[in-house]
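Asks: Predicted model, plus sequence, below.
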Amino acid sequence: MIKKVSTKASAKASPKATGKGAAKTTAKGQSKKVAAPKQTPIKQEGVQADLLNEPADMTVLNRLYDVVLSRKGTDPSVSHSARLLSRGTYKIAQKFGEEAVECLIEAVAGRKDLLVGESADVLYHLIVLWVDAGITPDDVWAELRRREGTSGIAEKASRPKETFAKKDK
């Protein structure tokens, strides 16, 4: 089916998602223009469906992973995911870090509507990192299931301690 990604912004959407020429404030406080996202059909089994009507659960992340994975090795001039993947792990990690910082800034500022958009950016860039590293969502879901029901304190205490040899000066 062909699924079409809707780009309609809600009244509480971040400036990043509001359309052509919207301003985005960078972590350094600079403003830059952001182009409106294009509606990109995702081909699957020849039928059209609006992704916004799909369940908002981990299947959203699984579908996003499949799309990013399908962009690996494709033309970087056509796909943002392909461009990121073609630039390598360092650049992907840098973009993930930038989005994480922007997410933290919105959280500290108490701007929940902007935090939602930045959180989506963080998840997207995390998925690009997964694709680059050969990690699947199932790998992550399995690790979360393994940790389920264990206190965070106990889980962290169970991890092996890393020791670092001191360097001679």
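Replies: Looks like it arrived, so ask away. Residues are numbered from 1 along each chain as shown.

Asks: use CA for all of it now, contacts and neighbours both
Replies: Will do.

Asks: all helices for the protein, in order.
Replies: 58-71, 80-87, 89-109, 112-133, 137-147, 152-158 (DSSP state H).

Asks: and the gap between the nearest residue to Lys91 once chain neighbours are set aside and Pro137?
Replies: If the residues on either side of it in the chain are set aside, Lys91 comes closest to Leu84, at 7.0 Å by C-alpha to C-alpha, 6 or more residues apart in numbering. Remark: distance between Leu84 and Pro137 (C-alpha to C-alpha, to the nearest Å) = 19 Å.

Asks: Same question for Val68.
Replies: 12 Å.

Asks: Equivalent analysis for Glu143, please.
Replies: In terms of C-alpha to C-alpha, Glu143 sits 10 Å off from Pro137.

Asks: The structure to be compared is supplied as follows:
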Amino acid sequence: MSILHDLAATIEARKGADPDSSWTAKLLSKGPEKCAEKFGEEAIEAIIEAAKGDRTKLTSEAADVLYHLLVMLSARDVALDDVLNELARRQGTSGIAEKSARPKG
């Protein structure tokens, strides 16, 4: 998991960088909504490759999804560790039980 932590740290470090010198800074400078849109685009591309069954392209798109997820989280000041802690909290709980315990609405 250290690669994800390293990537998250790099993204955080690029928050104040010049958008002309960093793709990450450029994305973040466009605001959280644009970061979310880009994440959605990458997720759709991964879905397409998964449906096609191309492992190499799916692997590449999945890497893009993870990167853009971290950018989107950073744009809203959500730390990777917060997400990992939420996953840890859910560990060992049935997905069906976890979903039914969520607040409605």
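Replies: Structure received. Computed from a predicted model, the values in this text were never measured in an experiment.

Asks: Thr25 of structure 1 and Glu99 touch, don't they?
Replies: No: with contacts counted by C-alpha atoms under 8 Å, Thr25 of structure 1 stays clear of Glu99, the gap being 11.6 Å.

Asks: These two: which is more packed in?
Replies: Glu99 (23 against 14; other C-alpha atoms under 10 Å).

Asks: Trace that one over to structure 2, please.
Replies: When structure 2 is aligned by TM-score structural alignment, Glu99 of structure 1 is paired with Glu42.

Asks: One more: Lys33 of structure 1?
Replies: Using TM-score structural alignment, Lys33 of structure 1 lacks an equivalent in structure 2.

Asks: Not counting sequence-adjacent ones, nearest residue to Lys33 of structure 1?
Replies: Using C-alpha to C-alpha, 6+ apart, the closest residue to Lys33 of structure 1 is Ala23 (4.7 Å).

Asks: For the residue positioned nearest the centre of structure 2, which non-adjacent residue is closest in space?
Replies: Centroid check for structure 2 by C-alpha atoms, centre = their mean gives Leu69 as the closest residue, at 1.3 Å. Of all residues not flanking Leu69 of structure 2 in the chain, Phe39 sits nearest, at 5.9 Å (C-alpha to C-alpha, 6+ apart).

Asks: Sort out which residues of stretch 91-111 of structure 1 are buried, please.
Replies: For stretch 91-111 of structure 1, burial by neighbour count (16 or more other C-alpha atoms under 10 Å) applies to 92-93, 95-96, 98-103, 105-107.

Asks: burial measure for Gly105 of structure 2, as a count.
Replies: Quick note: Gly105 of structure 2 (other C-alpha under 10 Å) scores 3 neighbours.

Asks: can you check Leu84 of structure 2 too?
Replies: 11.

Asks: Could you report the separation of it from Ala25 of structure 2?
Replies: Distance of Leu84 of structure 2 to Ala25 of structure 2, given as C-alpha to C-alpha: 24 Å.

Asks: Could you do Gly53 of structure 2 as well?
Replies: Relative to Ala25 of structure 2, and taking C-alpha to C-alpha, Gly53 of structure 2 is found at 33 Å.
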